[in-house]
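> Quick one, structure for this:
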Amino acid sequence: MIGGLTSFQGKGSDWGENLLNSVASNTLRHLFTQCDQLEVKVSCHPSSKLLQGSIDSFNMSGKGLVIRKAFRTEEMWFETDAVAIDFSSALKGKITLKQPTQAIAQVKLLEEDINQAFKAQLVRKRLENLTAPTLTELSGGDPVSFTDINLTLLPNNQIQIDAKADLGQAGVIPVSLTCTLGVERRRRLLYKNVTFQADNVPKEHQVVSEKLTEVLGDILNNMVDLDRFNLDGVKMRINRLETQGKTLVFSGYAQINHIPRQG
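Have a look, this model is predicted:
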């Protein structure tokens, strides 16, 4: 091993950086159910700093990354600050941080992938078989489920959501709303200024549908909290979001305490 490290010093940065790139790529790929493309780049100048475990930056970019079998990101990118690692751990196929580090990050979600996420079990269980008094009063006592949810991205961080509310014996009522996406405390996604879209609902259902719209808005506002989705050892925060055509773009940062062991 000592001979190998001595040889490494004479070969420049390629050997060490390639080793770390390979180990980091393998580690990160295991965090995703599916991965269309993943590129990792470690920067370290001069290369001799690698032996002390000192890295200038660590960059990852990926496409078609699927998290927990259900949540697809079109693109994900992050770059860390300077990182201190245990270089000997890399020789064993692992990346071990000596101290926490931060990274700036950007995530892009396609409209079609957001709609697919609404079908995930983790999301459906917060939208189906609801028994809150405000809902059962409308259904005559039966549990209520919001189904067939379709989200449309609009300019200026606005979205439109169309859905159906299954009221059991009281029937199925269409629901339609527009709102503006925002962020609270850098971790919770907000659906602000929820507005009932009466033109998208038959006149005979509008009174009930408007009440259901208010309830759906409240449910959505309590659904997306990043602390529920953090990877092992990583705390994520959002600084900014923006709708760009059929893409929703999140920019933010991550506090990395240790390299995640699981997705």
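> C-alpha only now, for contacts and for neighbours.
Will do.
> Please enumerate the helices of the stretch 51-200 of the chain.
Secondary structure of the stretch 51-200 of the chain (DSSP state H, counting those that start in this stretch): helices located at 87-91, 111-117, 121-124, 133-139.
> Report the distance from the second one to the chain centre.
Right, helix 111-117. 12 Å (Cα atoms, centre = their mean, to the nearest Å).
> Any chance you could list what contacts that helix?
70-73, 123, 149-153, 246-248 (Cα atoms under 8 Å, 6 or more residues apart in numbering).
> among the helices of the stretch 51-200 of the chain, which is nearest Gln158?
helix 111-117 (12.5 Å; Cα to Cα).
> quick one: buried residues of the closest one?
111, 114-117 (16 or more other Cα atoms under 10 Å).
> if we can go back for a sec, pipe the helices of the stretch 51-200 of the chain into a markdown table and attach distance to Asp166 per row.
Output for these, formatted as a markdown table (distance: least, Cα to Cα, whole Å):
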| stretch | distance to Asp166 |
| --- | --- |
| helix 87-91 | 54 |
| helix 111-117 | 19 |
| helix 121-124 | 13 |
| helix 133-139 | 9 |
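> Arg188: which of those is closest?
Closest among those, once you apply Cα to Cα, is helix 121-124, at 15.3 Å.
> The closest one: how far from the chain's middle?
The answer for helix 121-124 is 15 Å, by Cα atoms, centre = their mean.
> hang on, the earlier thing: same list, the buried residues of helix 111-117, but as TSV with distance to Thr195 please.
Output for the buried residues of helix 111-117, formatted as TSV (distance: Cα to Cα, whole Å):
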residue	distance to Thr195
Glu111	20
Ile114	20
Asn115	20
Gln116	23
Ala117	23
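> compare with the first, here's sequence two:
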Amino acid sequence: MFGGLTGLQDPKGTDWGERMLNTVASQTIRHLFTQSESVEVLVRCYPSSKLLQGSIDSFKMNGRGLVIRRDFAVEEMSFETDAVAIDFGAVLSGKLSLKQPTQAIAQVVLSETGINQAFKAELVKKRLVNLDVPALTELSGGQPVSFPEVQVQLLPENRLRITAKADLNNGELVPVNMTVSIAVERRRRISFKDPQIDLEQVPETQRATSQTLSAALAEILDNMVDLDRFDLDGVKMRLNRLETEGQKLIFSGYAEIERIPRSGGSAT
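This next block holds a predicted model:
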């Protein structure tokens, strides 16, 4: 029954329940990610006998080098709950199950490198290629337009520099350069606002086209990042604020945890 669980030789010890739950929780949470460099879980339950009733005082998780749904790299993720009710019987069988929904304070750190990798993910690429939008196809003689190469640079004060090449599907590539402000909207969306379009490095013959394409790309990005599309089964993320800090983008908010998900997009 306790296969793989360590530190249980002395069930009368005051921390045997915490050790068991830490092990089960670490194994459960690690399986939510396609990859994980480290996942550390700290469960507080004093006295340990409370665990028999399924009551724990707090639950903390810190993860580094995480990958979600095979393509989305997270440099750091942490969350912490208050008191939580769990199913002790499930713990004995090596599983983690909540008796009732709970909330956790959460922080997520993305790196500039990880953000740029995400633009190569199929989930993102399909929103940036073969766009049959009248405002764009007018520029390409009726052909779908794509933005196959998008690069992001993090700037101070919650701004991003975005560079891209727009493929008009007629043999012409048009450079796109701009800076945008990012902010949290309705606690679940990331908005891309106030685009400042830079045409200085664009050939003069393409500047009018680049202006239109830049505005279109800013609008596409503004409608793209909705956290509900990335939720794990049973877990919803909600954001209170974001901040650019060097080459990191830091989100803080909370997670609404209805149940512990069984998996989180692991490779098949």
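> Send over the TM-score of the superposed chains.
TM-score for the superposed chains, counting by TM-score structural alignment, normalised by the length of the first structure: 0.95, backed by 257 aligned residues with a Cα RMSD of 1.3 Å.
> Which of the helices of the stretch 51-200 of the first structure sits closest to Ser25 of the first structure?
helix 87-91 (11.8 Å).
> Show me which positions of the closest one end up buried.
87, 90.
> which residues are contacting it?
Counting by Cα under 8 Å, 6+ apart, 19-20, 23, 50-53, 95-96 sit against helix 87-91 of the first structure.
> excluding its backbone neighbours, what's nearest Lys248 of the second structure?
Excluding its sequence neighbours, the residue lying closest to Lys248 of the second structure (Cα to Cα, 6 or more residues apart in numbering) is Ser111, at 4.6 Å.
> just Gly17 of the second structure next, same as before
Ser48 (5.3 Å).
> Report the contact partners of that neighbour.
14-18.
> any chance of those residues in CSV, with neighbour count, distance to Glu256 of the second structure and secondary structure too?
Listed next are the contacts of Ser48 of the second structure as CSV, based on neighbours: other Cα atoms under 10 Å; distance: Cα to Cα, whole Å; DSSP: H, G, I helix; E, B strand; the rest coil:
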residue, neighbour count, distance to Glu256 of the second structure, secondary structure
Thr14, 14, 31, coil
Asp15, 19, 28, coil
Trp16, 20, 28, helix
Gly17, 27, 25, helix
Glu18, 22, 23, helix
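> ok, which pair from the contacts of helix 111-117 of the first structure is furthest apart?
Val123 and Lys246 (21.2 Å).
> give the contact list for Thr163 of the second structure.
Counting by Cα under 8 Å, 6+ apart, Thr163 of the second structure has contacts 150-152, 175-178.
> could you measure the residue nearest to Asn200 of the first structure when sequence neighbours are not counted against Leu167 of the first structure, distance?
Once flanking residues are discounted, Asn200 of the first structure sits nearest to Ser176: 6.4 Å by Cα to Cα, 6+ apart. Computed as Cα to Cα, to the nearest Å, the Ser176 of the first structure to Leu167 of the first structure distance reads 16 Å.
> next one: Gly10 of the first structure
72 Å.
> Which one's more surrounded, the two?
Leu167 (23 against 11; other Cα atoms under 10 Å).
> after superposition, how close is the lengthiest strand in the first structure to the second structure?
What stands out as the longest strand in the first structure, according to DSSP state E, is strand 172-184. Overlaying the second structure shows strand 172-184 of the first structure at a mean distance of 0.7 Å from the equivalent residues (mean Cα distance after the TM-score superposition for the first structure).
> For that strand, give me every contacting residue.
With contact meaning Cα under 8 Å, 6+ apart, strand 172-184 of the first structure is reached by 156-167, 189-198, 200-201, 205, 208-210, 212-213, 238, 240-241.
> Please identify the buried residues of it?
Quick answer for strand 172-184 of the first structure (16+ other Cα under 10 Å): 172-183.
> quick one: it to chain centroid distance?
20 Å.
> How about stretch 29-49 of the first structure?
19 Å.
> Count residues in the vicinity of Arg186 of the second structure, would you?
Neighbour tally, Arg186 of the second structure, other Cα under 10 Å: 12.
> nope, Thr6 of the first structure is what I was after
Neighbours of Thr6 of the first structure (other Cα under 10 Å): 11.
> Could you pull up the residues touching it?
Contacts of Thr6 of the first structure by Cα under 8 Å, 6+ apart: none found.
> can you confirm it is in a strand?
No - checked against DSSP: H, G, I helix; E, B strand; the rest coil, Thr6 of the first structure lies outside a strand; its state is helix.
> From Leu110 of the first structure, how far off is it?
48 Å.
> Same question for Val201 of the first structure.
Taken as Cα to Cα, the span from Val201 of the first structure to Leu110 of the first structure is 27 Å.
> do His30 of the first structure as well
Taken as Cα to Cα, the span from His30 of the first structure to Leu110 of the first structure is 23 Å.
> Among those two, which residue is more densely surrounded?
Leu110 (20 against 14).
> How about the contacts made by that one?
Counting by Cα under 8 Å, 6+ apart, Leu110 of the first structure has contacts 73-74, 246-248.
> From those, keep the buried residues only.
73-74, 247-248.
> So which residues make contact with stretch 75-84 of the second structure?
Counting by Cα under 8 Å, 6+ apart, 55-66, 98, 102-111, 114, 254-255 sit against stretch 75-84 of the second structure.
> Can I get the buried part of these as one PyMOL selection?
A single PyMOL command selects the buried members of the contacts of stretch 75-84 of the second structure (16+ other Cα under 10 Å):
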select buried, resi 55+56+57+59+60+61+62+63+64+65+66+98+102+103+104+105+106+107+108+109+110+111+114+254+255
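> and His258 of the first structure, what pairs with it in the second structure?
Counting by TM-score structural alignment, His258 of the first structure corresponds to Arg259 in the second structure.
> Nearest spatial neighbour of Ile238 of the first structure, chain-adjacent residues omitted?
Ile238 of the first structure's closest residue in space is Gly252 (Cα to Cα, 6+ apart), at 4.2 Å.
> which residues touch Gly62 of the first structure?
Counting by Cα under 8 Å, 6+ apart, Gly62 of the first structure has contacts 35-39, 75-77.
> Among these, pick out the one closest to Ile85 of the first structure, please.
So of those, ranked by how close each gets to Ile85 of the first structure (Cα to Cα), first place is Glu39, at 19.6 Å.
> Just say helix, strand or coil for that closest one.
strand.
> right, and it touches Met60 too?
Yes - using Cα atoms under 8 Å, Glu39 of the first structure is in contact with Met60, at 5.7 Å.
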